[in-house]
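K.L.:
Mind folding the following:
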Amino acid sequence: MYMRHLHINPRTTVPVIFGVLLTVMAMGQIFTVKVFHRNSRPFSTYFLTSNQNGSEKRCPGVRLSPRILPHIALASYPGSGNTWTRHLLQQLTGIATGSVYTDEDLRLNGFPGESLSNGFVVAVKTHELYDETLYDRAILLIRNPYETFLSLFKFVHTNHTGAPSIEKYVTGWTMFVAKGIDKYIQFYTSWMKHVDVLPIFYDMMKQNLTHELHRIKDFLAKSGIKGDIRCALAEPSGSHKRKKSLIPFDFFYSSGKRTTMNLMIKQIRNAFKKRFRNVTEKMETWLL
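P.N.:
Sure thing, here's the model as predicted:
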């Protein structure tokens, strides 16, 4: 009976309602960031959905998954092309990749899930040894160690795209390679213990990207994660591509170093042959 006498002034009421809605939405965004980001570090929620996935209109922007996904590792020895593979995964699925590390350059330039290692990312970058308690599945990325060590050395002494001076190689390269050999073997033999792992070769992605993307897509499909290969191929390179070195290859790997590296490659090849099928022939071309 009192509703007939209630007078609503649209000039004052509508702005108030609109303001309340904006406040609720803003609080929701703040809450979402704190839930998704394990360190609760402030960053733009808009950035999570603003990155465009290639130039194809049908391809969504990169964002966090709206549902909890299996914990999938993207495991690789440093310098194996992990950043490029993350870019391809994001293009393929439209879902951000995560990382157990925090790289501000990556987070602000194409990898909005950087530092996240939960079920809201399609895969988690890690260079750590295999831990059976952390990951349900794994994509194991492997690259020719001759190229891997060079790439890692460049990153350690510069950044994702730079190149160190000749002096850096003269003073630190030999010891760097010697230490890297044991770590390389230890890393890959540990991850081969995972019961659900997909080996992906960087070399093969360079030679036949479409074929390798199909393998990755099929692997992710078993976890209910959809992918569109056309989206990955629309912008396959990414923005963190390193320029090729003009220094002769023999400068880095003397005859003695090659003998040691080849022995390591044969050891890794034998381990892969026991764990996987039809993959070791890719390693034959690594021997020098």
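K.L.:
drop to CA atoms for contacts and neighbour counts, all remaining ones
P.N.:
Fine.
K.L.:
Now for residue 42: which residues touch it?
P.N.:
If you count contacts by CA atoms under 8 Å, 6 or more residues apart in numbering, residue 42 has them with residue 33.
K.L.:
again with the one 5 residues further on
P.N.:
Applying CA under 8 Å, 6+ apart, we find residue 47 in contact with residue 112.
K.L.:
Go ahead and confirm residue 198 touches residue 138.
P.N.:
Yes: between residue 198 and residue 138 there is a contact under CA atoms under 8 Å: 6.3 Å.
K.L.:
higher neighbour count, those two?
P.N.:
Neighbours were counted for residue 198 and for residue 138 using other CA atoms under 10 Å; residue 138 has more, 23 against 19.
K.L.:
Second input sequence below; structure requested for side-by-side comparison:
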Amino acid sequence: MRLLLLQGYLGIPINSKENILIFNWYNVNHKKDIINTNYGQGIKSGFERSINHQTKPIAGRDSRYNFDYSAGAFRPVLKKSKIQWCSELKYIHSDDDLQLDKKPVALVSFPGSGNTWLRYLLQQATGYYTGSVYKDYGLLKNGFPAESITNASVLVVKTHEWGVNARKMFSKAILLVREPEKAIHAEFNRQSGGHIGFASPDRYRRTNGKYWQQFVDDKLRGWQQLNMDWLYNFSGSTHVIFYEQLVHNTEHTLKSVINFLGVYVPTKKFNCAIERKEGIYRRKKRVLNFDPFTSEMRIKIKNVQEKVYDAIYQTAAPEKRKR
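P.N.:
A predicted model of the protein is given here:
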């Protein structure tokens, strides 16, 4: 696997077999023996899930999502959305030149990690539709007319899934990673208030806080499983970026993704995308008058985050592992 971990500007070549670049932008803890080297095998034996039977809400998703891995390549474009695009959107491959055996590129993330926002940025910059393994009707009607299309007619295909059935349909992958506490909180807000809404304070207090506690435990487990599975078990080229990079250095991070995709984007169009980077699918900040995360939650989240970030660091730069 050729893994590109983009964490800044200073590239370090890794070994002769793989062109792997690691950058020291993000502070990654790397403690000795924190990652079991057989973890990938453990995922294969224990974490594999069949996509075909997913007809009810799982992993924090709700009934608006319909899983369909056999969606056709093209559909009539819906009425214009309220988004102003830098150029008219189109499919990256037409019906005539679409190769049936060509696999699409996955845009992988845990829910709440900025997948929809990155799709928006890519559509603005490239002018190509992005697809999804889900059919979110809100997105379908507002800016993402190729929602539920899962082949190479689209630039990338959104997925929050992991396991062999989720991975096998893709040739390459962009893995978008966000700090688990922020991702879990964002997904809780999405389930309660939609893509840009918020959960009411009462939602955190349901069943004396047990509902929120269980939500955090379940989603933290899913966050770890998804990132570890794609990191260790996907055989294609993988490009890892952090959501925090995308927020604080949008231009550089977006360029790195476009370069990985091998798509030419004129400077004028790219600058237009940066000017319109906010879009309509970024949730505004809201300050709660209480802290929903307990100290026990934060300790558990911190430990899991360190394990995953160490795995990213060690996979990207094996000779840099702390002895």
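K.L.:
Now do the aligned partner of residue 209 of structure 1 in structure 2: how many residues are near it, please.
P.N.:
With TM-score structural alignment as the criterion, residue 209 of structure 1 lines up with residue 250 in structure 2. Residue 250 of structure 2: 17 surrounding residues under other CA under 10 Å.
K.L.:
same deal with residue 20 of structure 1?
P.N.:
Other residues near residue 20 of structure 1 come to 12 when the count uses other CA under 10 Å.
K.L.:
about what we covered before: sec struct for the residue nearest to the match of residue 209 of structure 1 when sequence neighbours are not counted, please.
P.N.:
Distance criterion CA to CA, 6 or more residues apart in numbering; nearest residue to residue 250 of structure 2, sequence neighbours excluded, is residue 274 at 7.5 Å. The three-state assignment at residue 274 of structure 2 reads helix, by DSSP: H, G, I helix; E, B strand; the rest coil.
K.L.:
What's the match for residue 274 of structure 2 in structure 1?
P.N.:
Aligned partner of residue 274 of structure 2 by TM-score structural alignment: residue 233.
K.L.:
need the strands for the stretch 101-250 of structure 2, in chain order.
P.N.:
105-109, 131-132, 157-159, 172-177, 237-242 (DSSP state E, counting those that start in this stretch).
K.L.:
what's the matching range in structure 1 for the fourth one?
P.N.:
Mapped onto structure 1 using TM-score structural alignment, strand 172-177 of structure 2 covers residues 137-142.
K.L.:
picking up where we left off before, ok, so what distance separates the residue nearest to residue 250 of structure 2 from residue 216 of structure 2?
P.N.:
34 Å (CA to CA, to the nearest Å).
K.L.:
biggest helix in structure 2 by residues?
P.N.:
Longest helix of structure 2, by residue count under DSSP state H: helix 210-233.
K.L.:
follow-up on the earlier one: mean deviation, the match of strand 172-177 of structure 2 versus structure 2?
P.N.:
Mean deviation of stretch 137-142 of structure 1 from its aligned counterpart in structure 2 after superposition (mean CA distance after the TM-score superposition for structure 1): 0.4 Å.
K.L.:
Need the contact partners of that stretch.
P.N.:
70-77, 80-82, 191, 194-202.
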